[in-house]
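coords below, sequence missing:
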């Protein structure tokens, strides 16, 4: 069994550790490097992992997960670069390209960049991964195993597509929450209580998503199956089309992808 070190003990690191625990991964093989003593104690109490504030201890692991904020990554990498030999370095810092991470690590070319999303906190996420040239087939398997503990995984062979991933699955949960907010508001405007609005909206999204996942049909076909000619659903969808809802969603995703590219340029500067 491989040993894993997490540098940073925030929400995503906790989600990954929780997911690994559920798969039966040995918690004694996980080390979390975290400067905050309260977080260290919480992680140790919750999962039984080893904790420390000494960065050099991470070098003993086969896999090192960089789970710090994007603004902290360059400083961390410049310290970490002298400790690396053959370890797999996995970055879950949003927006920072693998080439910049490799450069900050002194040309170290065994890096996997990951774009997870917040449903990973309940092991229902989807993560896109990109590997630099130095990552072996075994190390790809190790990265897949780690991220599969919190949901589905998708490997990209072109890192430029990470901006699109960020716009769809990275930011996507916020779009869904936004739509749910609107559904709940509509329900209350129509006379339902807040509790009723929440129940109906959330379970409609959950059920429709599960139906789409379980079906071989495209979403457009499933939508058509619900839409009777001259009925309530047709009227609602016509109203959405008139308001330009679909175009707004597409334009929003394009804006998010553009911003992801901008942030990659900005965060990758020395």
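Here it is on my side, so go on. If you're wondering where the values come from, they're calculated on a predicted model, not measured in any experiment.

C-alpha only now, for contacts and for neighbours.
Fine.

residues near residue 251, how many?
By other C-alpha atoms under 10 Å, 12 other residues sit near residue 251.

got it, and residue 42?
By the measure other C-alpha under 10 Å, the count of residues near residue 42 is 13.

in a helix, it, correct?
Yes - counting by DSSP: H, G, I helix; E, B strand; the rest coil, one finds residue 42 located in a helix.

checking residue 187 next. Helix, strand or coil?
On the basis of three-state DSSP, residue 187 is classed as helix.

which residue, other than its chain neighbours, is closest to it?
Take residue 187 and drop its neighbours on the chain: the residue closest to it by C-alpha to C-alpha, 6 or more residues apart in numbering is residue 197, 5.3 Å away.

the one you found falls within a helix, correct?
Yes - the assignment for residue 197 by three-state DSSP puts it in a helix.

so where do the helices sit in the stretch 101-250 of the chain?
Listed in chain order, the helices of the stretch 101-250 of the chain (DSSP state H, counting those that start in this stretch) span 137-148, 162-165, 172-189, 194-214, 219-226, 232-243, 245-267.

comparison target, given below:
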């Protein structure tokens, strides 16, 4: 059976490992993980039964699918260390913002199969949104293998690489916008006398439920909004206030700036 390797054992790496194990895509014994943080390795080994090591080369040599789950600034160092040790047909998966397929290919200095992926932090609770781009060497069945891995802890879309900076703004960075919205909703409830713990719970569950309505009904968000807005009612009053304060424009502007920042970081 094939082996999957993770170089890096941080939160995102462990979220992926958890998804893979729960979905029974790979058994723990076929999952290799390396990191300098021994506590993280021990935690992953205890929880998922993976093979843990501090030796990146060991993981590189044995993996059929190799996920580089380190910080973007460490990619050059790690790839330089492992490039002569990976299997000739290994599938390298990158998950770092700003790391183009071309930059990864150049770093390895040879023809190599690469899938560039942008996951987001809700992967930690099994609700991630990942976007991926394969290079020209990836075959259809190989892309399907990588898709299965990332769909074990959320949803996945295959996109063109030119859209990856937009992906950063609409899903990669976007959880932060949602957290701010939840916090603001809770603050409003607290202002009107609700205990903060209850306010956070109600606001968060409402956002979760509203998102699920969009995903499961397939209806346009505007239609769903209209369904809540009774003529002369409380909801349309609140929606009017949001429009007066420029909620839509603020979100669109924030996303535009996020996309532009991502483009600058990719150069």
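Received the coordinates, thanks. Since the model is a prediction, treat every value here as computed from it, not as a measurement.

from residue 234 of structure 2, how far out is the aligned partner of the residue nearest to residue 187 of structure 1 in structure 2?
Counting by TM-score structural alignment, residue 197 of structure 1 lines up with residue 199 in structure 2. The gap separating residue 199 of structure 2 from residue 234 of structure 2 is 18 Å, by C-alpha to C-alpha, to the nearest Å.

with residue 157 of structure 2 instead?
Here the criterion is C-alpha to C-alpha. By it, residue 157 of structure 2 lies 37 Å from residue 234 of structure 2.

do residue 178 of structure 2 as well
22 Å.

same thing with residue 20 of structure 2?
From residue 20 of structure 2 over to residue 234 of structure 2 the distance is 45 Å, taken as C-alpha to C-alpha.

neighbour count for these two, which is higher?
residue 20 (23 against 11).

would you agree the more buried one is in contact with residue 14?
No - counting by C-alpha atoms under 8 Å, residue 20 of structure 2 stays clear of residue 14, with 9.7 Å between them.

rewinding a little: what's near enough to touch the match of residue 197 of structure 1?
Residue 199 of structure 2 makes contacts with 185, 186, 187, 189, 190, as judged by C-alpha atoms under 8 Å, 6 or more residues apart in numbering.

the fourth one maps to what in structure 1?
Yep, that's residue 189 of structure 2 we're talking about. Looks like residue 189 of structure 2 aligns to residue 187 there (TM-score structural alignment).

its match - how many residues pack around it?
18.

likewise residue 115 of structure 1?
23.

okay, now residue 116 of structure 1: neighbour count?
Residue 116 of structure 1 has 25 neighbouring residues, counting by other C-alpha under 10 Å.

which residue sits closest to the aligned residue in structure 2 for it in space, ignoring its chain neighbours?
In structure 2, the residue paired with residue 116 of structure 1 is residue 119, using TM-score structural alignment. Excluding the flanking residues, the one nearest residue 119 of structure 2 by C-alpha to C-alpha, 6+ apart is residue 130, at 4.1 Å.

what residue of structure 1 matches up with that neighbour?
By TM-score structural alignment, residue 130 of structure 2 lines up with residue 127.

please apply the same query to residue 75 of structure 2.
Aligned counterpart of residue 75 of structure 2 in structure 1: residue 73 (TM-score structural alignment).

ok, the residue of structure 1 most remote from its centre to residue 219 of structure 1 distance?
In structure 1, residue 230 marks the outermost C-alpha relative to the chain mean, sitting 40.8 Å out by C-alpha atoms, centre = their mean. To residue 219 of structure 1, residue 230 of structure 1 is 20 Å away according to C-alpha to C-alpha.

if I line the two up, what does residue 259 of structure 1 land on in structure 2?
Per TM-score structural alignment, residue 259 of structure 1 is aligned with residue 261.

any idea how many residues pack against the counterpart of residue 145 of structure 1 in structure 2?
Residue correspondence to structure 2 (TM-score structural alignment): residue 145 of structure 1 is matched to residue 148. Using other C-alpha under 10 Å, residue 148 of structure 2 has 17 other residues around it.
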